[in-house]
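1. sequence and predicted structure below; questions after.
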Amino acid sequence: MNSTKALPLFLEITKSQNKILTISELTRRIRGSLEMEFFNIWVVGEISNLKRPTSGHVYLTLKDSDAQLQAVIFKLVANNIKFELKDGMQIIAFGSVTVYEARGQYQLIVEHIEPKGIGALQLAFLQLKEKLEKEGLFDPAHKKPLPLLPRKIAIVTSVTGAAIRDILNVINRRFARVEILVYPVKVQGEGAALEIAQAIKDLNTLPDIDVMIIGRGGGSLEDLWAFNEEVVARSIYASKIPIISAVGHEIDVTISDLVADKRALTPTEAGELVVPRYEQLKDSIEKIKSRLIQVLYNKILLIKSHLQGIRNSFPLKKPFDRILRLQQRIDEIVQRLFSAGKHIAELEWERLNGLTNRLENI
């Protein structure tokens, strides 16, 4: 007897009219529907279960008080995130929903991510600033003094920007005799930070660079970002050559400014800091020269006075009187020794006679 119950009529009809789907086929259909419906969307949530495997991809869960969503950031996107992702961070993500078929799990493929309430670059700046400050890269004790009068100055910047013109004009106007080496680099965009860092390393291999200026003109936070990269900061810190950072305008403060041995508010000020004005230098030398002459003159007067005192002293006026007094003293000492010796001899003679008399009476 067959125990299988007959299907209801409507199920029999649908079964005969529709193809029976495999799990893979159903999952692919769901995936297609989700990708069409939830394409290029923005979501807000809190990061949890953050994972960074060796593949370079980033896996995380986005959640709010009522639900959660799995998300993945593939390596190429993850490498371009300026700030550090952390569990508990509120973020806004842009991407598309898809299905990870192996698990039948829907997830968000993140193409862009930014912190909620603060710009991504600003957060990245604050995070790196805190990290490097803890490591001591801003320590004033590590900062090297600038040379008073450098013979050779290296400038790391773009050769097409206004910054290089401003620096060269100031240096040539103040002290045209100094030698200048310009190391051209990109100062913004992809690869700029690596070029700047490499320039600093290369210049440190040269034996005759006295001081270095790195910088550029003003711009947005994005434009100046190369000077906020960790690779540039560490190259500045490792440099044996004193470095002046001259990035943007007075209101622009970069990580490079904080690590460098000296910060210039503008590229123009960097030129003023690196060399003295010729007229000022000449005036300073004349003042030093006058002070040295006065010190030497006073020293000569002091020595002259001391020699005069020696010359007027009694021993130098009558040197033989000193010798005669010493001879007289020696004679007195000899006489005393002779008298003392004679007295001792007489006492010993009396003692010897006494002993002789005793022996004779025995």
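-> Cool, got the structure.
2. going by C-alpha atoms from here, please, whenever you check contacts or count neighbours.
-> Will do.
3. relative to residue 256, how far out is residue 132?
-> From residue 132 over to residue 256 the distance is 11 Å, taken as CA to CA, to the nearest Å.
4. can you give me the helices for the stretch 101-250 of the chain?
-> 120-135, 162-174, 192-203, 230-238 (DSSP state H, counting those that start in this stretch).
5. show me the contacts for the closest residue to residue 267 other than its chain neighbours.
-> Excluding its sequence neighbours, the residue lying closest to residue 267 (CA to CA, 6 or more residues apart in numbering) is residue 246, at 5.0 Å. Residues near residue 246 by CA atoms under 8 Å, 6 or more residues apart in numbering: 213-216, 257, 263-267, 269-270.
6. which of those count as buried?
-> Among the contacts of residue 246, those that count as buried by neighbour count (16 or more other CA atoms under 10 Å) are 213-216, 257, 263-267, 269-270.
7. ok, those residues vs residue 71, which is closest?
-> residue 257 (37.1 Å; CA to CA).
8. ok, back up a step: residue 132 and residue 256: who's more crowded?
-> Legend: neighbour count by other CA atoms under 10 Å for residue 132 and residue 256, higher for residue 256 (29 against 18).
9. now the element after whatever helix or strand that one lives in, going C-ward?
-> Using DSSP states H and E, residue 256 sits in helix 255-259. Remark: after helix 255-259, the chain's next helix or strand is strand 262-263, criterion DSSP H and E.
10. who's in contact with the very next helix or strand once past that next one?
-> For strand 262-263, the following helix or strand on the C-terminal side (DSSP H and E) is helix 267-274. Helix 267-274 is contacted by residues 146-147, 149-150, 163-164, 166-168, 170-171, 174, 211, 213, 215-217, 244-248, 263-264 when judged by CA under 8 Å, 6+ apart.
11. turn the buried ones among those into a named PyMOL selection, would you?
-> Selection of buried members from these for PyMOL, criterion 16+ other CA under 10 Å:
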select buried, resi 146+150+163+164+166+167+168+170+171+174+211+213+215+216+217+244+245+246+247+248+263+264
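12. alongside the first one, take a look at this:
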Amino acid sequence: MINDRERWCTVSQLTTQIKQTIEVASGLQNVWLRAEISNFKRHSRGHMYFTLKDEKSRISAVMFAGKNQFLRFEPENGMKVLIKGRVSVYEPFGQYQLYVNDMEPDGIGQLYIQYEQLKQKLEKEGLFAEERKKPLPFFPKEIAVITSPTGAAIRDIITTLKRRFPIVKITLFPVLVQGKDAPFSIVSALNRVEKMSGFDVVIVGRGGGSIEELWAFNEEVVAWKIASLSIPTISAVGHETDFTISDFIADVRAATPTAAAELAVPVLSELDKEVSQLFSRLDRAVREKLSREQEKLNRLGRSYAFRYPSRLLEQKEQELDRLLERMQKALRYKREGYKERLAQLHERLIRQHPSHVLSTEKKNTAQLHDATNAAMTRYLREKTNHYRHLLQKLELLNPLNIIQRGYAAVYTEEKELVKSIKQVEDNDKLALQVEDGTIHAKVTTVSEVTFFADPQNKNNEGRL
């Protein structure tokens, strides 16, 4: 049985057979599933891969980009969803999985998911930032109202505006406030308002309703148009507890259409009352000011100067004379001081004048020249005396002077001075240098006996 090769098949063949079996099962080709998303991953090509699970089981799922591009929300881990799709086999892994054709949130509803995701997106882009919101004018002259012409909202807005500020001009731009065409109707009205210009404030909104009925004010196209307006905008959508994307985008959010009208204009009667109060305060302040100034004028009129102006003039004349004397004295003092200062500067200038400096330097040079000559004379005299002293010593040591006293200098034939008997021998020829010439002699005898002149020998005779 096991050797029956005709019954064998490959893994691929088996997987294909399983896939074909599942795909022909009608109950697996139109599956409705309630589950929770986990392991969600969006591929770079746009496909979504995730796992659907409940308390006991899980199944792999894929939703291709061609299907998920129509989703109105962003799937994420932990989200409970309602799935419509078909079951098939992914042959490379031999794994069955769910191919999702449609998906919507389960529980809180798809519209709320879309609302939260768009809110987060626009907030990240800075459309909710307070620094970009424009202030409302205090005295608007003309207001544009964008709402349904038949709803209660327009009646409330007009009634409130006329009651509070009857001089304001109101222009209604009728629009659809619910349904699939409502967003484009609202955007078109906003474009008309911007082109017409001249409006100080725009009120856009409608009365209360369900999230589906208010949905036109949650559309991204409406949000971006409100954000781009150069006119301050008040959003008045629904009741006090209702919040739409338009409420976050607009410069001011009103809880109701009536509240929007109250925010747009002041109360004229209150302004009249306030103006009257201001006029009264101004009149009282002016009267008090006039009273104070009149009293001051009366005081001045009763003063000594006004009663006796000639005496005051005499007093001022004397004071003027005294001040004039002080001024002249101060001027003299200043002048003397400046003259003294000028003299000092002139003296310094003379001392530092080039001719004076040159004369001084000439004197200094002459003194230095005299001092140098004196020093050189002293130095020359000292050196002359020293030279004479050395010359005297040299004269004493000069052998010629010794020869003049009767002595002779003895030289060998090699002209060496004979200082010892060891330098000569018998028959050596010698030269004796005396005062007036040279004596040539010959050694006959050499003896160690020292020859001294005999004082009894008057002729000082002797021999070698």
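-> Yes, it's here. Since this is a predicted model, take the numbers as computed values, not measurements.
13. so where is the helix holding residue 256 of structure 1 in structure 2?
-> With TM-score structural alignment applied, helix 255-259 of structure 1 matches the range 245-249 in structure 2.
14. how about stretch 152-170 of structure 1?
-> Stretch 152-170 of structure 1 lines up with residues 142-160 of structure 2 when matched by TM-score structural alignment.
15. what's the end-to-end length of the matching stretch?
-> Distance between the two ends of stretch 142-160 of structure 2: 15 Å, counting by CA to CA.
16. so how far is that stretch off the chain centroid?
-> Here stretch 142-160 of structure 2 is found 51 Å from its chain centre; the criterion is CA atoms, centre = their mean, to the nearest Å.
17. who touches that stretch?
-> 168-177, 186, 189-190, 193, 198-207, 257-258, 260-262.
18. now do the strands in structure 1.
-> Applying DSSP state E to structure 1 gives strands spanning 41-51, 58-63, 68-73, 90-100, 105-115, 152-157, 179-184, 211-216, 243-247, 262-263.
19. so which of the ones you listed is the most surrounded?
-> Between the strands of structure 1, strand 243-247 has the highest mean count of neighbours, a mean of 30, where neighbours are mean count of other CA atoms under 10 Å.
20. that one vs structure 2, average offset?
-> On superposition with structure 2, the mean distance recorded for strand 243-247 of structure 1 (mean CA distance after the TM-score superposition for structure 1) is 1.2 Å.
21. run the chain-centre distance for that strand.
-> Computed by CA atoms, centre = their mean, the chain-centroid distance of strand 243-247 of structure 1 equals 12 Å.
22. over to stretch 306-315 of structure 1?
-> 62 Å.
23. ok, stretch 143-153 of structure 1 next?
-> On CA atoms, centre = their mean, the centre of stretch 143-153 of structure 1 falls 17 Å from that of its chain.
24. same deal with stretch 118-131 of structure 1?
-> Distance of stretch 118-131 of structure 1 from the chain centroid (CA atoms, centre = their mean) equals 17 Å.
25. can you pull the contacts of the counterpart of residue 181 of structure 1 in structure 2?
-> Under the alignment (TM-score structural alignment), residue 181 of structure 1 pairs with residue 171 in structure 2. Applying CA under 8 Å, 6+ apart to residue 171 of structure 2 gives the contacts 142-145.
26. tell me the spacing between residue 250 of structure 1 and residue 44 of structure 1.
-> Counting by CA to CA, the separation of residue 250 of structure 1 from residue 44 of structure 1 is 36 Å.
27. in structure 2, which residue is most central in space?
-> Centroid-nearest residue in structure 2: residue 131, 23.2 Å away (criterion: CA atoms, centre = their mean).
28. now do the contacts for the aligned partner of residue 124 of structure 1 in structure 2.
-> In structure 2, the residue paired with residue 124 of structure 1 is residue 114, using TM-score structural alignment. Neighbour list for residue 114 of structure 2: 72-73 [criterion: CA under 8 Å, 6+ apart].
29. now do residue 81 of structure 2
-> 34-37, 103-106.
30. can we see that at 6 Å?
-> Contact partners of residue 81 of structure 2, counting by CA atoms under 6 Å, 6 or more residues apart in numbering, are 34-35, 104-106.
31. that one -> structure 1?
-> Mapped onto structure 1 by TM-score structural alignment, residue 81 of structure 2 lines up with residue 92.
32. how many neighbouring residues does residue 240 of structure 2 have?
-> Counted with other CA under 10 Å, the neighbours of residue 240 of structure 2 add up to 13.
33. does it touch residue 253 like I think?
-> No. Counting by CA atoms under 6 Å, residue 240 of structure 2 stays clear of residue 253, with 10.2 Å between them.
34. so which of the strands of structure 1 gets nearest residue 340 of structure 1?
-> Here strand 211-216 is closest among these (CA to CA), at 82.9 Å.
35. residues in structure 2 aligned with that closest one?
-> Using TM-score structural alignment, strand 211-216 of structure 1 pairs with 201-206 in structure 2.
36. how close does the matching stretch sit to structure 1?
-> Following the fit onto structure 1, the mean deviation recorded for stretch 201-206 of structure 2 is 0.8 Å by mean CA distance after the TM-score superposition for structure 1.
37. what number of residues lie near the nearest residue to residue 137 of structure 1 once chain neighbours are set aside?
-> In this structure, residue 137 of structure 1 finds its nearest non-sequential neighbour in residue 259, 5.9 Å apart by CA to CA, 6+ apart. By the criterion of other CA under 10 Å, residue 259 of structure 1 has 28 neighbours.
38. do I have it right that residue 259 of structure 1 meets residue 140?
-> No. Residue 259 of structure 1 lies out of contact with residue 140 (CA under 6 Å); the separation is 9.1 Å.
39. residue contacts, the nearest residue to residue 32 of structure 1 once chain neighbours are set aside?
-> Spatially, and ignoring its direct neighbours in sequence, residue 32 of structure 1 is nearest to residue 98 (7.8 Å; CA to CA, 6+ apart). Contacts for residue 98 of structure 1 (CA under 6 Å, 6+ apart) come out as 31, 35, 106-107.
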